[in-house]
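> Can you look at this prediction? I've put the sequence above it.
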Amino acid sequence: MSETQRKLTTIFSADVQDYTRLMGADEEGTLATLKRYRDAMSRLIGVHGGRVINTWGDGLIAEFPSVVEAVRTAVDVQNELAGLNAARPADGRMLFRIGINLGDVIVEGDDIYGDGVNIAARLQVSAPAGGIVISNTVYDQVRNKVAVGFDFLGPLAVKNVADAVPSYAVRIGEREDAPQQPRTDDVRPAMAPVAQARRPAIVGHKPVAFFAVIAIALVVINILTWQGVFWAEWPLLAIVFLAAMNWSRSQSWLDPRLAGLGVVAAGLVCINLLSWHGVFWAVWPLLAIAVVVSLRWMKRR
């Protein structure tokens, strides 16, 4: 039996955005691209002194003795993969999300376990396609050592972890040899963390107002042309669906894929009720969505 011990390390977690869609469109081509991209990622991890711990499906876990080198690796990975994607059609590009956390882990043989790994995986899920999200423990170590910008995203809730983890998005594309300019968003406010934490949630206000104006206009037109039929219910349902999808994508604390499936499920129930003929047919697509969500959730853990 392998000896179990604990250590402080930097965990690097990555996976592919929309991997299921890519596999559905071209299974063999997607697997070949995944191997090519993951080989490039593994090479860069080794160059920066890291070690690949595990790969599964479209995911990868690595660890680094240096926090700085872990962030530099992530930036190099995203830049190199962006170059590879530039030659591919927009709907065939393979975009990775990366999360990085510095934490205490349990080591057993070649594997690592614990909250430190779980937090890195949760940060990865919160990252945009082609982006990087880091924890506050990483930010504290690299803020003055890596010439990239950082955007504070607020506290991130992590399952089985008591306290929310403050997180930061890394701004990619700034030259590492460029002089580092002081930025107000690189400094965490001491007196108003709650106000900062709310920033991601208000990004979608303008689109919501736009959808609301269209919905009100449709209701007014329906009333002014009333002939005993409320025909606006279907375009209203479409507007609510689009607004809900837009809102779910603007929340940093939600997995965009799980949130999107939840919106689709709610939309199916509404369609079933609005077209009710005594049969709840939505139960079958809802069951399929529940299976997909369950598999996705187990994969995250």
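Ah, there it is.
> Every contact and neighbour count from this point should use C-alpha atoms.
Noted.
> Return the set of buried residues in stretch 205-225.
For stretch 205-225, burial by neighbour count (16 or more other CA atoms under 10 Å) applies to 208, 211, 212, 215, 218, 219, 222.
> quick one: the helices in this structure?
Here the chain has its helices, by DSSP state H, at 19-25, 27-47, 67-85, 115-126, 136-142, 193-197, 205-224, 233-249, 256-274, 283-300.
> try this one next to it:
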Amino acid sequence: MPRSPPVKRRVAAILAADIVGFSRLIAEDEDGTLQQLAAYRNVLDDFVAHHGGRVFNTAGNSIMCEFASAVEATRAAIDIQDYMRTQNLASPHNRRVQFRIGISVGEVVERQNDLLGMAVNIAARLETLASPGGICLSRAVHEAVSGQIAVPFIDIGERQVKNIPFPVHAFTIAGPDAGIPAEPRRSSLRPWAMSSLAVTGACLIVLVGAGGLVSYGGPSGPMEQPAAEAGILSPAQTFLLPVDPVEAFSGLVQRGGQIDDPHSAPGLYHNALLLEAKGEAIGAHRAYYTLARMGLDFVDPHLRYAALVRAHEGRFIARQVYAELNEDAPTRATALVHALQFDGAERRARLDAVIETHPDYAPAYFLLAEEHSEDRVGSLQTAHERRVEQAALAEFLKAHEEGRLMPFFLDQSVAADWVERAHKRHARLSLSGESASALPGFDP
């Protein structure tokens, strides 16, 4: 009797993806949903192939992929979720397509190009633990990738899942869209919640206790605030914030090199600039977006982030991103950069409105002056526009002289460049004989 061919066994990382609410989407618009799914499948396949993987099984709205590396499987998952989040910005909430993704690693058996084994089953079950737009990893995957990929992880502990005879220890990748599954074992601080923390002394220690109160420890003594008001998720967690983020950013620039797992504005901005310079747009986008949601008033990271989105996704998506940020994490910086995503008269009207609402936000005056400058409007610049430009520059330079400008820039070299340009333009306008006149919302 001939022998059966030997069973092919190997270790592989398995990515399982499933569309959230697929039955509802089909019931509401079958043709449109199928067209969307086909388009997204092409993109998903490209991401999988880019990271050295292959799709080995599809069933309805589920997709199973194999990778030789847990790191590459996780990178592919992050790329997919980042892409889907960006695409969904332009869609109504009830028509958004979101994936849940689970990733495991272990021994698999190949049969006719399909894969079987516990790693496949666990990936499928981890996918059910992920939130819409989220990623859930096995402990083995987390151990393989935690030192390789600079994203925040949340340990959700051991979970009993269907048809797996033992508890599965799982982690999720924290992100702006991904929530936390029920009964988390440990939770981390929302990175964008740090804006509400008052910083005093050498550093600030934030302790979130089981009672739901946030304790702020510093030289001025302890204070408490309900965790919900601070935007913090819950149980105990400690976080350190630098007192002077500008000085911290300068130190990182001098030191050089990418930071592993950054949690502060200086670290995220430093990494974003490095990743952007290396052409790693997705990693830069992720760092910028996390920083943007911190609710800080630094203008230079927002300007860089908006420019990155415009370059890769277009002005419409940049406008949508900043509309969302200005609603979810509103600051003077998000309002200003959102205004800049418009064109023509609407852009100018929105800039005027930002200054009227936030007359103390010095960067807005420089950008208003730029909007009315000869560099922007060319030979068509009118006498009124020159007066507006000069008045805005005068207010901007006054803020600088009074020390009210530099705190709005993480990268002080950007602020210094703005000041130098403002001095030159203001001097040129003064020589032209045009006198400044009052602008709506401020008195120069």
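All right, it came through fine. As the structure is a prediction and not an experimental result, all values here were calculated from the model.
> Nearest to residue 36 of structure 1 among the buried residues of stretch 205-225 of structure 1?
Distances from residue 36 of structure 1 to those, taken as CA to CA, are shortest for residue 208 (40.4 Å).
> which residues touch the residue lying closest to that closest one once chain neighbours are set aside?
Across the structure, with CA to CA, 6 or more residues apart in numbering as the measure, the residue nearest residue 208 of structure 1 apart from its sequence neighbours is residue 243 (6.1 Å). Contacts here follow CA atoms under 8 Å, 6 or more residues apart in numbering; on that basis residue 243 of structure 1 touches 207, 208, 211.
> Aligned to the last one, what sits in structure 2?
Meaning residue 211 of structure 1. Alignment note: residue 211 of structure 1 maps to a gap in structure 2; criterion TM-score structural alignment.
> Please enumerate the helices of the stretch 301-444 of structure 2.
Along the stretch 301-444 of structure 2, counting by DSSP state H, counting those that start in this stretch, helices occupy 315-328, 332-339, 344-357, 363-371, 374-377, 383-401, 412-431.
> is it true that residue 113 of structure 1 touches residue 103?
No: in this structure, residue 113 of structure 1 sits apart from residue 103 without contact. The criterion is CA atoms under 8 Å, and the distance is 10.6 Å.
> which one of these two has more residues nearby?
residue 103 (20 against 13; other CA atoms under 10 Å).
> Mind telling me what the more buried one corresponds to in structure 2?
Aligned partner of residue 103 of structure 1 by TM-score structural alignment: residue 106.
> quick one: its match and residue 12 touch, right?
Yes: A contact is recorded between residue 106 of structure 2 and residue 12 when judged using CA under 8 Å, the distance being 5.7 Å.
> Find me whatever residue is spatially closest to residue 52 of structure 2, sequence neighbours aside.
Counting by CA to CA, 6+ apart, residue 67 is the residue found nearest to residue 52 of structure 2 once chain neighbours are left out, at 6.4 Å.
> Any figure for the gap between that neighbour and residue 129 of structure 2?
Residue 67 of structure 2 sits 21 Å away from residue 129 of structure 2 when distances are taken as CA to CA, to the nearest Å.
> can you check residue 109 of structure 2 too?
Per CA to CA, residue 109 of structure 2 is found 25 Å from residue 129 of structure 2.
> The two: who's more crowded?
A count of neighbours by other CA under 10 Å puts residue 129 above the other of residue 109 of structure 2 and residue 129, at 24 against 18.
> Can you find the partner of that one in structure 1?
Looking across to structure 1 (by TM-score structural alignment), residue 129 of structure 2 lines up with residue 126.
> ok so, going back, turn the helices of structure 1 into TSV, columns for distance to residue 173 of structure 1.
Formatted as TSV, those follow (distance: least, CA to CA, whole Å):
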stretch	distance to residue 173 of structure 1
helix 19-25	24
helix 27-47	17
helix 67-85	8
helix 115-126	19
helix 136-142	17
helix 193-197	24
helix 205-224	27
helix 233-249	23
helix 256-274	24
helix 283-300	28
